[in-house]
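Chemist: Provide a 3D model corresponding to the input given below.
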Amino acid sequence: MTAPGRRSSTFTRLLRHGFTDPSAAEKLLETPELSAVRSDPVLLEALGATADPDLALHGLVRLLEAQPTPTARRELFDTLIASKPLRDRLLGVLGASAALGDHLARHAGDWHALVTYEPRDLHRDVADFERGLADADDPVSLRVAYRRCLLSIAARDVCGTIGVVETAAELADLATATLRAALRIACAAAPEDAERCRLAVIAMGKCGGHELNYVSDVDVIFVAEPAPGADGEPGDETKALRAATRLASHLMRICSETTVEGSIWPVDANLRPEGRNGPLVRTLSSHLAYYQRWAKTWEFQALLKARPVAGDAELGRRYVEALAPLVWQAAERENFVADVQRMRRRVVENIPADEVERELKLGPGGLRDVEFAVQLLQLVHGRADPSLRSGTTLDALKALAAGGYVGRADADQLAESYRFLRFVEHRIQLYQLRRTHLLPADEAGLRRLGRSLGLRADPVTELTRAWRRHTGVVRRLHEKLFYRPLLDAVAQLAPGEARLSPEAARERLVALGYADPAAALRHLEALASGVTRRAAIQRTLLPVLLGWFADSADPDAGLLNFRKVSDALGKTPWYLRLLRDEGAAAENLARVLSAGRLAPDLLMRAPEAVALLGDGTGDGSGLAPRGRAQLEQEVLAAVGRAESAEQGVTAARGVRRRELFRTAAADIIGSYGTETRPAEADQGALVDRVGAAVSDLTAATLAGTLRAVVREVWGDTLPTRFAIIGMGRFGGHELGYGSDADVLFVHEPREGVDEREASQAANRVVAEMRRLLQAPSADPPLLIDADLRPEGRSGPLVRTLTSYAAYYRRWSLVWEAQALLRAEPVAGDEDLGRRFVELIDPLRYPQGGLGTDAVREIRRLKARMEAERLPRGADPKLHTKLGPGGLSDVEWTVQLLQLRHAAEVPGLRTTRTRAALAAAAGAGLVAEDEAAILDEAWVLATRVRNAVMLVRGRASDTFPTQPRDLAAVGRYLGYGPGHVGDMLDAYRRTARRARSVVEDLFYGS
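Modeler: Next up is the predicted model:
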């Protein structure tokens, strides 16, 4: 016995050999069966070479104890000492797999399967595995035989006799043999069913691709035909399908059900047509009909790996041959690439947040990124190049590199990282033979995993470093893989390197959504060719930018606009540095340039505004809206430096152009950033932000124009006090990109000035402001609309405050009181503006509310307006302003509530629609749920109008008719490719619900 506090020499040796619990190991070595190990450095060293020496030793003890006789125990021990191949295999398995250690403890003689070491043993095939399963005649014996075969694969894997690719292929071959054995057992149990049908089992997924994991669902599709009768004619199809379904179901149960020996693996048939809702077995003609008419893009992607593995070989071959043409036509489908990439994003989004960083398969930079990238390129180019039609990822990647579809260096890096990730996946699953793709969370698990990969010095640190490096490589190359070869094809900077042919380059661009691939290639050549620093940076940026352009509704416009901006700013040192170094700046620019016409047009007029997308932080904080006071200060300063009114207004327009771009860019980035629609609260915030920003900008522009006009004609002081009152959406802080500025003009003669002179001055100011603002310009127009003034177009453009008071006292109509609900001073003399508001408050917030006649008149006016102004031929249900549930419905309903109750409810005394609606709900005038419905409809209609202006560059109250423009509006609203119909349905549904509330609140029905 070792004295207390002292470590024995055995303890020290165990510690040196990698045992984490040397005390427990030392006790195990004191058992009679293992006493010789203590004095045998070879065996102790072999234990120390395993992934988990403690686990290996414990498994060896259990295996020795399980031997039925002392003689059998002695035979195992002596063979273990004498045979290095057995020693390495057996201890390697015991140290890597607790589950296979359990199997050996239950089946003590199966260690003999690891004794053989012959050249043919290195390349086992389906026939070898079939021989190993030949004696299995029931589910239990099949499971035992399957584990015995699995043991031989794992032994060669952990010893490095076969690599990760061969391991995956052998696992797929073992699965094939197992499916055949299971079908044989099922047929033996129901021979009459077997005689009635021809059944073929088609492997899909990793099994079909010869790249199976240790533990994975085996994806299959079943196809059947009636067996010929005695007369040679096919039998009854219905009976044959029923028989085949029973056989297929039995096969699935044999493999999937848990017995005393555990289960083999689940057989998953959910990749079949219609998934779980479709019949388990179909005829070949039924399969064809489905794929020709109904199949989605991902279903053709899945068929890349289809391979007949069991049952009727000739029928399986016909199935694959019949569907192959459809697979290779999939890239011609509308939104093909977007469908594939959207499915990939959806997979990532469904990973629990606390598991993303440990996800080998589905996480960013994981196995699925490699597989999706390779499959996408196969489908695009496999139509014309049969060499790409492999179901095995690494074989397909090698073929893509050989054909120039992927850069060789990129392909080599990607293949290396893929092998590493598959290697890690295999070793994780081997431990417990459980289906998992997560790195262990505990240090002991990470240590065992690291050692199983051959990392010895510091297994945990080395494993973590390697994992991050390889996932980083995959993340970096995932997008680059699509686009880098396009640049190589036009730049031609690597002589001798296989590169995309012009036709292949055009194919790829078309598949990625570019409608004019020839023009796209010209743009790429102009941007990326040459040996200048500028071209080199562009070649770094473009692979990622092209992906963002392709993710938009108009990739061609995005690329063209990027070329224009780069031509304008390419020689400016900060431009490319901003895009290269400042994080989100490049992505923000790509989103803005491909989202429609308005923002790019604004940017082309002032390319230096690109700097707003980075603002030195890379987070787009330069897009935060500026307040009215700050804007007005800048505009007035610019006007003050100008030599004439024209120059002053031009300067004000320059500020407006830049700030409109800032607002539009922020709106686009906030709306297009993800494929999921922003939450309702976020949508409302986006609408409020745009409305406030454009309204403040319009107010500052009018203030600057007023200053320019007054200074040119009168110097610093106008003969009359002058104020501009915002009306409609302007007064409500709700202007859209294409909105006119509804205003009233009010003046008051200064002391000692004749009223006639004052009136002439005020009218001249208005006329000159309108002339200057409406002068031809490439900037978005700013139209001043004064039609809401007393007497409308028939009345004077400008009135004195006294004249307004007289008119409203004697002649005011109910519609004018309603219009004044949104009146707010926006520019000019502040005191005069304040007194105008004091004048109109009693009119727009009448004591005692509205009489019955007034309510009836408002309803009549609304009906007349909709009847007269709704454009002929327009679909009322999709008209955002005048249609049912549109802006007019919501705003008139809210305004009626204000006219009736604002005198008693202070919260209703606001020019803002949403604020007034919230106040009405808070006061109990509207139910909370009804207020939410109206608010949602108003926000959605406003977002549609903003989207149309962003996309088309001109205002409209209806959805665009051009498919590409309509798709771009959909992207703004959060609807991905192919979901325009969903967007229109959602709008109709939202408007219909709002109209129902309006019928109740406005019309009293």
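Chemist: contacts and neighbour counts: CA atoms only from here.
Modeler: Fine.
Chemist: how about the residue nearest to the spatial centre of the chain, secondary structure?
Modeler: Nearest to the geometric centre of the chain sits Arg345, at 4.3 Å (CA atoms, centre = their mean). Of the three states, Arg345 takes helix according to DSSP: H, G, I helix; E, B strand; the rest coil.
Chemist: relative to Ser23, how far out is it?
Modeler: 49 Å (CA to CA, to the nearest Å).
Chemist: same question, Ala51
Modeler: Separation of Ala51 from Ser23 (CA to CA) stands at 19 Å.
Chemist: again with Ile254
Modeler: From Ile254 over to Ser23 (counting by CA to CA), the distance is 44 Å.
Chemist: out of the two, which sits in the more crowded spot?
Modeler: Ranked by neighbour count (other CA atoms under 10 Å), Ile254 and Ser23 place Ile254 first, with 28 against 17.
Chemist: who touches the more buried one in this structure?
Modeler: By CA atoms under 8 Å, 6 or more residues apart in numbering, the contact list for Ile254 reads Pro139, Ala182.
Chemist: chain center to the helix or strand encompassing Ile724: distance?
Modeler: Element membership for Ile724, per DSSP states H and E: strand 720-726. Here strand 720-726 shows a centroid-to-chain-centroid distance of 50 Å under the convention CA atoms, centre = their mean, to the nearest Å.
Chemist: the closest residue to Thr392 other than its chain neighbours: neighbour count?
Modeler: Closest residue in space to Thr392, ignoring its immediate chain neighbours: Gly209 at 4.6 Å, by CA to CA, 6 or more residues apart in numbering. A total of 21 residues lie near Gly209 under the criterion other CA under 10 Å.
Chemist: just checking, Ala396 touches Val374?
Modeler: Yes - counting by CA atoms under 8 Å, Val374 is a contact partner of Ala396 at 7.0 Å.
Chemist: neighbour-wise, which of the two wins?
Modeler: Val374 (24 against 20).
Chemist: residue ranges for the strands of the stretch 701-850 of the chain, please.
Modeler: For the stretch 701-850 of the chain, applying DSSP state E, counting those that start in this stretch gives strands covering 720-726, 741-749, 784-785, 798-800, 824-828.
Chemist: ok, and what's touching the shortest one?
Modeler: Among residues not part of strand 784-785, those counted as contacts by CA under 8 Å, 6+ apart are Asp740, Ala741, Asp742, Val743, Arg770.
Chemist: may I ask which of the residues you listed has the most neighbours?
Modeler: Going by other CA under 10 Å, Val743 tops the contacts of strand 784-785 with 25 neighbours.
Chemist: and this one, so I can compare the two:
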Amino acid sequence: MRVASQRDLIAVGFADLERAERFLQARELESVSREQLLEGLSHCANPDSALLLLVRIAERDKSVLKLVGRGESSIPLFRVLGASEALGEFLVRQPRFLSTLGTVPERTFHERDVASLTAEMLRSVGADPQAERPVATVTGTPGIVALRVQYRALLLDLAMRDLCCGDPEEAFPQVAAELADLAGAAIAAGLALARADVSEKSSPEIVDSLRIAVMGMGKCGARELNYISDVDVIYVHAVRDSVKDDDAARLDEQAASKMAAQLATLTARAMNATAPEPGLWELDANLRPEGKDGALSRTLDSHLAYYKRWAQTWEFQALLKARFLAGDPELGVEYEAAVAPMIWASSEREGFVESTQAMRRRVTDNIPAAEVNRQIKLGPGGLRDVEFTVQLLQLVHGRVEESLRVRDTLSGIEVLAEAGYMSRADAAKFGGAYRYLRVLEHRIQLTRLRRTHLMPTKPEEIRTIARASLGMDAQSWISGDEMLARWQSTKREVRGLHEKIFYRPLLATAANLSADEVRLTPEAAQARLKALGYADPKNAMRHIEALTSGVSRRAQLQRQLLPVLLGWIAEGVDPDAGLLGFRRLSESLGESHWFLGMLRDSPAGAQRLCSILSSSRFITDLLEVSPESAAWLGNDADLEPYTFDSLWSEISSKLGRHKDREKRLRLIRLIRRRELLRIALADSARLIDQDQVGRALSDADRAAVLGILRVAEQEEYSEHTKLTELLIVAMGRQGGREIGYGSDVDVMYVHRPVDGADEQAAQEQALRIVGNIQAFVGMPLKPAILAEPKLEVDADLRPEGRQGPLVRTLDAYREYYSRWSGVWETQALLRARPLGGSDTLAAEFFELVDSVRYNARLSPSDVVEIRRIKARVESERMPRGADPSRQLKLGRGGLSDVEWLAQYLQLCHAKTYPSLRTTSTRAALRAISEAGILPAADVEVLDHAWVLATRIRCANIIVSGRASDQLPRNIRDMEAAARWCGYAAGQATKLEDDYLKSARRARTVFEKHFYADC
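Modeler: From the prediction side, this is the model:
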């Protein structure tokens, strides 16, 4: 034969020219015309693979060469070998089925009827297709091999018709339906094998008395199966009425269940157990009642009892696809009829929304990050977006619209359009996108008959998929890049259609939109909103109407954006509050160009806004009175918290321009409110961690308190001579710069008379200034500052507590700490740091403080006192009726346990280990670990418990706007707290379990070390 030129090989589509030339000259192909061979290979999606397979088949059976060079009649051979290595391997093993590829199918795909498929599969194992309960005569491994060989022979015939049809996208529904029918036929044959196997160990009459039906679920039930996929099934059994009174052939309930499970197990083994012929696919029964923990087969009454009492809503959604596959048809039809009413009433069940959202999350939760953009099925704009949309609309509206009660996705799209729940134009696009994505999925799976939904990454594999996805009507091949471009475009279209189909009809119902928009009845619109999670759909419709009505630019833009925004709002914890918050924000901002621009041009900012509005009362209230702050959400740089120096510079500047007290206090408090909002927004966007939140909040409060100090001092000095200098000392969590939203500012006041001043007069002046600070912090302003987070300055940690003087001189503190202070006061000083005031006074005061807190030597009586006070705190300060295991601050393993243990160890070891001389709890814990004072594992337990409790405390106020030290009990509050703490949606119980576990472990560590010797 003439050696082909490289140009010829490139024209055919070979990737490896040297290898191709070598195989073209193989002795097995000597009798074939080179021109005819190349002509045939030009029809291959992958000529390299097809040529290798052709040589290997020819080694086994020369008759394959008769199919080459027959012009159009040779096309089926080359189309199959070029698209499916797995089917080529099957022909290497079983060349007798080459005759299947000898006839050119018609360009229009013709589906084989299920009866003929089932009959051929049953005959392959020697079972009578006409028998009521067929039993195989070819059993054991030979029967399994015969079943699998016949299945693949029929699959070969189906793939050949699919690959040689004019338009694979048009043929897809019939291909998928025949794949499901073929799976059902294989299961019927597997059941016949199982009956034969069980009959050998029991009497045939007993086995014959058992009726069993295999119900197809998922894609198999819907007759839209893939080339290779798990086949989801449910088993139901019964005993034949005619033998119930025959003692010899009677099966009691337990024996019937055991035999049904045997039949189910053996049927599954026929599909996928180890055998000379490779397995087909897994027969998966995990959708049965109670899943893997439930009985493999149940009676119909047992199924119904479970569904009525115990089933979760998602189980009814799964039953939407249930269809009889194999076994006893009467029992199967009875099962379908019995569960149908439950399916279509499921949207009214409590928890429907949560179940639907959980199903949606399961689609994406387990996708590795590296695979998201390669996913045809589960990724954004993938097959599940189509299927989820159609199924949810069916469940929502199918309760009253019986025409929507269909199983497969494409039929669902059609009936939704016919019933007016989807426009015909959108239905055509949605259906077309689904067909195209399914064809890509089929071609990827057909290559090696492996279960995958990932677009390959190798260029040669992508090219193969691109060529194989074309039908015989295509005028020319397309490149891999062209295929990828269409795929990406289709994904974008699917995402857009999902939002449009779901939400735009709600707008059409509420607003005066064009006649070609789908219009829902008020009842249908409210049902759809309820299914999305809106608790008050009637009120939600009023908000939508208010947002979209009119001809203003804002209304026009919101009509375009609301389909997306409604979806984002619905993903939050409280969609009703989110939609109301969005309406108020939108109305307050009016036609603000930046707001409309952010919604249109910054999807990330708009999504953040929707999430916040439906999850946080605290932030929503602040945004409502400061709507311009929403602009920050579109730019991460705007959310970066201001440093203390920046805040103090701004406050100082504003105080210098105003003399009126109320104006000055208003400006200080407005700046603080603005910064708390900025911090909360940055926190919600995960731009800062909990340590940064604590520092930023501390800085904002510090700047505000110092601003108020300046106002108080200037007012005092404007009327009186300056007699003293003042220092404010931060204590508690403010001292550690680890406060949360709504924390008090714990302080102590120190003053020192200026030279020559009367000490009594200086003390009175210091008291006036401090009194004014306390008064100004919460002074009512006119007009009031709306939604202002409360600022409280608390001086209860001063020596002698509330009984002691509000402010003391430096000398008085020195005398007190040397003569009278208790160990609790020394412990309180561990968190002390300068907040503001006189720098020289601060230096001298902290020289004194350091000598007290870091040079302390705890006596045995001090240790006893510390433990006594801790016990009193737990017993006396715990709120009445509070569950100690759920109390975040004072409860077992809570913040108090961690902080008291850290401070106890600081008092014991700070003199020896300078690294322990810190006001921060977490920094102290790190130093304790590094110094080897506690095992690193114990410190890790304490640190984790402290961070989680702090995070939940912050979440409580963010969610409700009210401070709480309790782990929430209400499921919605717990869900909101979990989201704020970084948990995925639907993981409220996981947060609860994690906290309780963390607190228990922290308490154990606390008790082990707090009551040990210092």
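Chemist: before we move on, back to that, Arg389 is in contact with the residue nearest to Thr392 of the first structure, correct?
Modeler: No - if you go by CA under 8 Å, Gly209 of the first structure and Arg389 don't touch, sitting 11.1 Å apart.
Chemist: quick one, longest helix in the first structure?
Modeler: Identified as the longest helix of the first structure according to DSSP state H is helix 680-714.
Chemist: which secondary structure elements does that helix contact?
Modeler: Contacts defined by 3 or more CA pairs under 8 Å, 6 or more residues apart in numbering; DSSP states H and E place helix 680-714 of the first structure against helix 628-641, helix 645-672, helix 755-773, strand 824-828, helix 928-952.
Chemist: switch to 6 Å and redo it
Modeler: Under the contact criterion of 3 or more CA pairs under 6 Å, 6 or more residues apart in numbering; DSSP states H and E, helix 680-714 of the first structure touches helix 628-641, helix 645-672.
Chemist: now do the strands in the stretch 351-500 of the first structure.
Modeler: Under DSSP E, counting those that start in this stretch, the stretch 351-500 of the first structure gives no strands.
Chemist: re the thing from before, any chance of a markdown table for the contacts of strand 784-785 of the first structure, columns distance to Arg508 of the first structure?
Modeler: Shown next, in a markdown table, are the contacts of strand 784-785 of the first structure (distance: CA to CA, whole Å):
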| residue | distance to Arg508 of the first structure |
| --- | --- |
| Asp740 | 44 |
| Ala741 | 47 |
| Asp742 | 50 |
| Val743 | 53 |
| Arg770 | 51 |
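Chemist: hang on, the earlier thing: between the strand holding Ile724 of the first structure and helix 680-714, how many degrees?
Modeler: Angle between the axes of strand 720-726 of the first structure and helix 680-714 is 160 degrees (criterion: axes from the mean of the first three to the mean of the last three CA atoms, to 10 degrees).
Chemist: where in the second structure does strand 720-726 of the first structure fall?
Modeler: In the comparison with the second structure, strand 720-726 of the first structure aligns to the range 724-730 (TM-score structural alignment).
Chemist: average gap between that stretch and the first structure?
Modeler: Its matched residues in the first structure lie on average 1.3 Å from stretch 724-730 of the second structure after superposition (mean CA distance after the TM-score superposition for the first structure).
Chemist: now swap in stretch 698-707 of the second structure and tell me
Modeler: Superposing on the first structure and averaging over aligned pairs (mean CA distance after the TM-score superposition for the first structure), stretch 698-707 of the second structure comes out at 0.8 Å.
Chemist: residues in the first structure aligned with that stretch?
Modeler: The alignment of stretch 698-707 of the second structure onto the first structure (TM-score structural alignment) spans residues 695-704.
Chemist: contact partners of that stretch?
Modeler: Residues outside stretch 695-704 of the first structure that contact it (CA atoms under 6 Å, 6 or more residues apart in numbering): Arg628, Glu632, Val635, Leu636, Ala652, Phe730, His733, Leu735, Val826, Ala827.
Chemist: could you do stretch 847-864 of the first structure as well?
Modeler: For stretch 847-864 of the first structure, contacts defined as CA under 6 Å, 6+ apart pick out Leu899, Arg900, His901, Ala903.
Chemist: let's see 8 Å
Modeler: Contacts for stretch 847-864 of the first structure (CA under 8 Å, 6+ apart): Val814, Trp815, Trp892, Leu896, Leu899, Arg900, His901, Ala902, Ala903, Glu904, Phe1002, Tyr1003.
Chemist: then stretch 586-601 of the second structure?
Modeler: 547, 553-554, 557, 561, 605-606, 624, 627-628, 630-631, 634.
Chemist: so it corresponds to what in the first structure?
Modeler: Using TM-score structural alignment, stretch 586-601 of the second structure pairs with 566-581 in the first structure.
Chemist: what comes up buried for the matching stretch?
Modeler: Across stretch 566-581 of the first structure, burial judged by 16 or more other CA atoms under 10 Å covers Ser566, Leu569, Gly570, Tyr575, Leu576, Leu578, Leu579, Arg580.
Chemist: may I ask which two of those residues are separated the most?
Modeler: Pairwise distances across these peak at 14.2 Å for Leu569 and Arg580 (criterion: CA to CA).
Chemist: quick revisit: deepest-packed of the helices and strands packed on helix 680-714 of the first structure, please.
Modeler: The highest mean neighbour count among those, using mean count of other CA atoms under 10 Å, belongs to helix 645-672: a mean of 23.
Chemist: and it, how far out from the chain's middle?
Modeler: That offset, for helix 645-672 of the first structure, works out to 30 Å (CA atoms, centre = their mean).
Chemist: helices or strands up against that helix?
Modeler: When contacts are defined as 3+ CA pairs under 8 Å, 6+ apart, helix 645-672 of the first structure packs onto helix 585-593, helix 598-605, helix 628-641, helix 680-714, helix 755-773, helix 963-972.
Chemist: put together JSON lines for those helices, with distance to Ser452 of the first structure on each row.
Modeler: Below are these laid out as JSON lines (distance: least, CA to CA, whole Å):
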{"stretch": "helix 585-593", "distance to Ser452 of the first structure": "41"}
{"stretch": "helix 598-605", "distance to Ser452 of the first structure": "55"}
{"stretch": "helix 628-641", "distance to Ser452 of the first structure": "64"}
{"stretch": "helix 680-714", "distance to Ser452 of the first structure": "49"}
{"stretch": "helix 755-773", "distance to Ser452 of the first structure": "75"}
{"stretch": "helix 963-972", "distance to Ser452 of the first structure": "47"}
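Chemist: that's all I had, so thanks and see you.
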